[in-house]
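# Provided below are the primary sequence and the corresponding predicted coordinates.
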Amino acid sequence: MIELIIENAMNDLLRNIPSVTELLDSPAIKDLLISTPNGLVVEATRTSLDELRSDILAHNVDNINQAELIQIITSKVNLAYSTSLQSCINATGIILHTGLGRAPLAVEAVQAMAVIGQTYSSVEIDLDTGKRSQRVAAVEQKLTRLFGGEAAAVVNNNAGATMLTLAALSSGKETVVSRGELVEIGGSFRMPDVMKMSQAVLCEVGTTNKTRAADYEDAIGENTAILMKVHSSNYQITGFSQAAPIDDLIEVASRHEHVCVVDDIGSGALYDYAEFGIKDEPRPAQSLKAGVDVVLFSGDKLFGGPQCGIILGTKSAISKISKHPMMRALRLDKTILAALNATLDLYLSPDPTKRVPVLQLVSEPIERLQTRAVDLAHKLNQHPYVMAEAAEDVTYLGGGSVPNQKIKTWVVSIQHENLSHDRLSEALRTGVNPVLGRIKQDMFRLDLRSVFTCQDKQIATAFEALNNS
């Protein structure tokens, strides 16, 4: 008897399921159809009805709420337009945070991308002659003027630059690398794997902790093409260790006409950042001046431009790299090329530290950070349940650069009466304007070294929204 009652109730619910047409005629869905393709709304409606029918058959539903059903349909439609890519406030203190996109672009770079991206552009046409040109021509002269070198090439990132260079200069031939420099970077990207993909033959020399110039010399044979120096950007070997400097590799290669030197620097610093607490970061200009054949580095690290791999060196080497078939697969699109060009223009201006965002963050005086931290802590303390305190701290550059060098900073340490530090971090991270901080010593901290001054107010607004919710 009970089973019959349950079955009759279930059948009544099934009969009362609204039709697709009925739901599409509801005012809320009609409003949705004004700005949304009909097919997407119909699909969301049918899916929602199928789910409702399944729930009824599984005895998980005892009534049909049409308003709730319309809300479910609306959520499904909105989900189709959602994305995991959002603008965030980086309060972790890590300026070159790979997970947060590394270097933020200058306003001028973003404007240049919009101008070039929304219309046709002379990406591969010489407007003076009307003939086809190379897209690198847009930035080559500026790159060589800033960094040195006889010629330049640009590709989608530094990993691509490394693979292309090896393929063009060492395919089927040996590339000599120290065992202490066979690095792995993010995403399990390993130098030996790059060698294999480029068809270069890896020749390991030295030991993990010690490699001398003589090790490179002893490894050179008729099939040797490259002596390669790889910057160990995200780790450091200390103690009983030795690495052959780039000058020694150049000297060794000078005794062998068929061997060239490639310096894979990684971060691409144009200046000496010692005054900002960043020491001993290799610079492309130094390597080129010393006499390397090719130097490689990222555009979106210390240089502060868009994601790209920049290749500079001798005309002979760059010509081989540029003509390799892989270049077409790795070349920059017009918008990234425009952003790179605009960033180069900023470096050619009188004071790039005031205009390139990464340089702004790195060079922010510690006294200024202290003032901002005290002010922000005071504002946050106006909210109930929040206890905020400004404190001096240290942070790191990130992006695989100088991993052991500390940079002075000021933070706002926060405790919330009702939320653990993990829950507070989650609440701010998933808010309308995501704020990402760091947890240290059981305290949630906002590090202002990686926060632009204009974002301080946005952080206060995020806490206000958190309080209201």
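Perfect, thanks for sending it. Computed from a predicted structure; not experimentally measured. Residues are numbered from 1 along each chain as shown.
# okay, CA-based contacts and neighbour counts for the rest of this
Fine.
# can you give me the buried ones in the strand or helix carrying Asn8?
According to DSSP states H and E, Asn8 maps onto helix 2-15. By neighbour count on 16 or more other Cα atoms under 10 Å, the buried set for helix 2-15 is 9-10, 13-14.
# and the most centrally placed residue in the chain, how close does it get to Met163?
The residue lying closest to the centre of the chain (Cα atoms, centre = their mean) is Gly101, at 2.7 Å. From Gly101 across to Met163, the span is 22 Å (Cα to Cα, to the nearest Å).
# one more: Ile278?
28 Å.
# who has more neighbours out of these two?
Met163 (21 against 18; other Cα atoms under 10 Å).
# next, the contact list for that one, please.
194-195, 197-198 (Cα atoms under 8 Å, 6 or more residues apart in numbering).
# quick one, which of the residues you listed are buried?
Buried by 16+ other Cα under 10 Å: 194-195, 198, out of the contacts of Met163.
# got a list of what Gly266 touches?
158, 231, 233, 296-298.
# can I get those residues in JSON lines with secondary structure, distance to Leu182 and neighbour count?
Formatted as JSON lines, those follow (DSSP: H, G, I helix; E, B strand; the rest coil; distance: Cα to Cα, whole Å; neighbours: other Cα atoms under 10 Å):
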{"residue": "Asn158", "secondary structure": "helix", "distance to Leu182": "16", "neighbour count": "24"}
{"residue": "His231", "secondary structure": "coil", "distance to Leu182": "10", "neighbour count": "22"}
{"residue": "Ser233", "secondary structure": "coil", "distance to Leu182": "11", "neighbour count": "20"}
{"residue": "Leu296", "secondary structure": "strand", "distance to Leu182": "16", "neighbour count": "27"}
{"residue": "Phe297", "secondary structure": "strand", "distance to Leu182": "17", "neighbour count": "29"}
{"residue": "Ser298", "secondary structure": "strand", "distance to Leu182": "18", "neighbour count": "28"}
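# adding another structure so you can compare the two:
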Amino acid sequence: MNRQKLLSSIPAVNDFLAAEQADRIINKYSRTRFLKTLRSELEKIRQIILAEKAEMEETDIDCQELKVGEILISVSKRLEAEDNEGLKRVINAGGIILHTNLGRSLLPENALNKVKEIAAEYSSLEFDLENGERGYRYKRTKQLLRDLTGAESAVVVNNNAAAVMLVLKTIAEDREVIIARGEMVEIGGSFRIPEVMESSGAILKEVGSTNKVYLKDYLTAVGEKTGALLKVHTSNYRIQGFTHSVSAEEMVKAAHQHDLVVIEDLGSGILFDLSEYGLPEEPTVKEEILAGIDILTFSGDKLLGGPQAGIIVGREKFISQIEQHPLMRALRVDKMTLAALEETLKLYYNLEEALQKIPTLKILTEKAEKAKIRAEKLKAKIEAPAGVKFTIIESEAKVGGGAYPLNTFKSYALAVETGDLSPEKFVYKLRQLKTPVISRIQNELIIFDLKTVFEHQLEELAISINKVLAEVF
């Protein structure tokens, strides 16, 4: 069939609308979406035909494919695929606890309940119930952060990069900010401290070498244009060996003698020392505030275990300036973030309660043997076909999220040998499920790390693995 005959054989839109199959699709997806997708599908068919040579006897388009029913099947599949796009719940069997690409922290149950309550009803977001007038949205959060960090005041914006930028713009716009060369970190997604500083209007002045910086380096760089000293905790990498850095106490003492502000970006941020649970010592927010840091920023959705937020704590006079900056309104958080953050922070008044109820902390401090028990339970539910071998092995889980970059956790995993089948094909199919499963490949083995899989997910995970096994074997 030649090109013109093929083009003329494409059914008209009215032919599709008259079909009973179209009514079902429209009822499910709406007339607007149906027509948009149908026209796109018809245009794709036309382009394929036009791409053929004028008198070809055979083309990529078969006459059967030009029937109304066949095209409607394609339309339905495209609409279904569209509905499956976007955010989805996944099972994280990859062993990275604060996986940036998988949403980082999991909210505590009390925070989830509060978000639902506040989102579904009117709330006292900015309403003073005492006097019946306009209120202040950060009132409760400010008090919680003062109690837990020892800071004079606090405020919250939408993420830590925004917090750093707002602090610098408020305190040091058009002025020099001195930072150690080895602390000019790159945050996930190629956001770099120097670029954040540039966006704030501050002028970067780097000192020291990559691996060593001394107090004298900072002091030598101080001049009339100096606005602040910036200390950045290298939470997502480490320089080891022949190194030297300046402590918060040293920096604060010297800076205050020159009437300079000391700002610290603590990155992931942690409120309590977790070294007794096998984690290396990390500077806590409270320790840095006690050391005299004037303004400190950290994330809400990393080691804190709450929602995405950039938390700013420090001296009242500086926090007050930050709150009054015009950018504050653009960067402030909404009612749901505040609700989740407040409820997460409340748990920190009792560390033992926090360790049990904040998922991030619970996973971090859980003994490896519990992951082994879950691995054994999962293995018992798997229906392994011939040629596929499942073995429980020791594995290494990671914190992720730019925290504890050199540390791994002893964990246990279910390792799968797929024989002649490509492991990549297997993990791909797992990712295409209605509830995707995220695993990893290591030494040609598929690894399901149970450090990041919860007890209540075992049944669903087993069903998913068995489903893919049945499809590919």
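Right, received. Where do you want to start? From a predicted model like this one, the values you see are computed outputs, not experimental measurements.
# for Leu331 of the second structure, see how far away the counterpart of the residue nearest to the centre of the first structure in the second structure is.
Taking TM-score structural alignment, Gly101 of the first structure has Gly103 as its aligned residue in the second structure. For Gly103 of the second structure, the distance to Leu331 of the second structure equals 20 Å [Cα to Cα].
# ranges for the strands of the stretch 351-473 of the second structure?
Chain-ordered strands for the stretch 351-473 of the second structure, with DSSP state E, counting those that start in this stretch as the definition, fall at 389-400, 403-417, 437-438, 440-442, 445-449.
# before we move on, what about the stretch 1-150 of the second structure?
91-92, 96-98, 127-128, 133-134.
# want to throw the ones you listed into TSV with mean neighbour count?
As requested, the strands of the stretch 1-150 of the second structure are arranged in TSV below (neighbours: other Cα atoms under 10 Å):
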stretch	mean neighbour count
strand 91-92	22
strand 96-98	24
strand 127-128	14
strand 133-134	11
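# which among those is found nearest to Thr408 of the second structure?
Ranking the strands of the stretch 1-150 of the second structure by proximity to Thr408 of the second structure (Cα to Cα) places strand 96-98 first, at 9.5 Å.
# average offset between that closest one and the first structure?
Following the fit onto the first structure, the mean deviation recorded for strand 96-98 of the second structure is 0.7 Å by mean Cα distance after the TM-score superposition for the first structure.
# mind giving me the packing neighbours of that strand?
Strand 96-98 of the second structure sits against helix 359-365, strand 389-400, with contacts defined as 3 or more Cα pairs under 8 Å, 6 or more residues apart in numbering; DSSP states H and E.
# ok now that strand, how far from the chain's centre?
10 Å (Cα atoms, centre = their mean, to the nearest Å).
# what does stretch 198-205 of the second structure give?
Using Cα atoms, centre = their mean, the offset of stretch 198-205 of the second structure from its chain centre is 26 Å.
# do the same with stretch 411-429 of the second structure
Worked out by Cα atoms, centre = their mean, stretch 411-429 of the second structure lies 25 Å from the chain centre.
# which residues are contacting it?
Counting by Cα under 8 Å, 6+ apart, 368-369, 371-372, 375, 378-379, 387-397, 437-441, 444-451, 468, 472 sit against stretch 411-429 of the second structure.
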